[in-house]
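> the sequence isn't on hand, but the structure is:
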């Protein structure tokens, strides 16, 4: 973390194979781009996605698919049929956390600071660096209660089958005043 409480930029390294020797090489090393949301209170950074599972890495098909999806501007929170790796930075003193649900199985790992996980049942838990939340299609929100420090989580979202609870299908719900992302699925 830097002196002013901001988090360091994320550097992305993508590996592949040297076509002659077959040895591992880095084919891209560059900063991962940041997308600022909600008046810079939330910052998204998507270093990689896959659009099929298992991914096809032959002829860099996975990389081409990722670059196409990112340039399309159509990535929602979830990538239907695939996965999304997303860093989310939360500004200090979050006032109104966004309650939302994705149709996905998510691993959310705190890597800097502390973050409150709030469930629609009213339950709240404070996660610290190294803690993980496994979100299974539930309504939840994240809040950074620190008055001075940013918090960072890394999420890996896996698309999931439709979820039925109590005989009702529940799907993505981006909440009121969402972070201006397109829906993950077209209805």
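Great, that's in hand. All values reported here derive from a predicted model rather than from experimental measurement.

> from here on, contacts and neighbour counts on C-alpha atoms
OK.

> nearest spatial neighbour of residue 153, skipping sequence neighbours?
residue 110 (4.4 Å; CA to CA, 6 or more residues apart in numbering).

> so what touches the helix or strand where the one you found lies?
If you go by DSSP states H and E, residue 110 is part of strand 104-112. With CA atoms under 8 Å, 6 or more residues apart in numbering as the test, strand 104-112 has contacts from 78, 127-137, 150-161.

> second one coming, line it up with the first:
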């Protein structure tokens, strides 16, 4: 086993939203494309194997790994119904948002609420 390392990065994560006019901002905090993660990463950097793929609902997850991402939705914005083939964790940092599930079930999420979705069709 190697020496434990703490990596502190001060740069601001790059916005990777679907298009420049999008009212949703997306920021990747960390990504690994394999589980278990490659612990040989010494600079806290990762290579995004789908970096050249346009950002869209089909490129939000990593089929073999894990992604930590921040979404910042403009007031009044809604997303289309979609599904990622992934295990997703959502933590609402501020504000509120309405989660809509397949079949029309809705739940208003508020600051501090946590959701776990397993391949769930949602908006």
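Perfect, thanks for sending it. On a predicted model such as this, the values are computed, not experimentally measured, just so you know.

> related to what we said a few turns ago, now the buried members of the contacts of strand 104-112 of structure 1.
Buried by 16 or more other CA atoms under 10 Å: 78, 127-128, 132, 135-137, 150-160, out of those.

> can you give me the strands for structure 2?
24-32, 66-73, 87-91, 96-100, 106-110, 114-118 (DSSP state E).

> for residue 6 of structure 2, which of those is the nearest?
Closest of the strands of structure 2 to residue 6 of structure 2 is strand 24-32, at 14.2 Å (criterion: CA to CA).

> which part of structure 1 lines up with that closest one?
Aligning strand 24-32 of structure 2 against structure 1 (TM-score structural alignment) gives residues 42-50.

> wait, residue 82 of structure 2 touches residue 121, no?
Yes: taking CA atoms under 8 Å as the definition, residue 82 of structure 2 is a contact partner of residue 121 at 5.4 Å.

> just want the most central residue of structure 2.
When CA atoms, centre = their mean is applied to structure 2, the residue found nearest the centroid is residue 69 (3.3 Å).

> ok, that residue - contacts?
26-30.

> how much space between the residue mapped onto it from structure 1 and residue 73 of structure 1?
Using TM-score structural alignment, the equivalent of residue 69 of structure 2 in structure 1 is residue 86. Plainly put, residue 86 of structure 1 is 15 Å away from residue 73 of structure 1 if you go by CA to CA, to the nearest Å.
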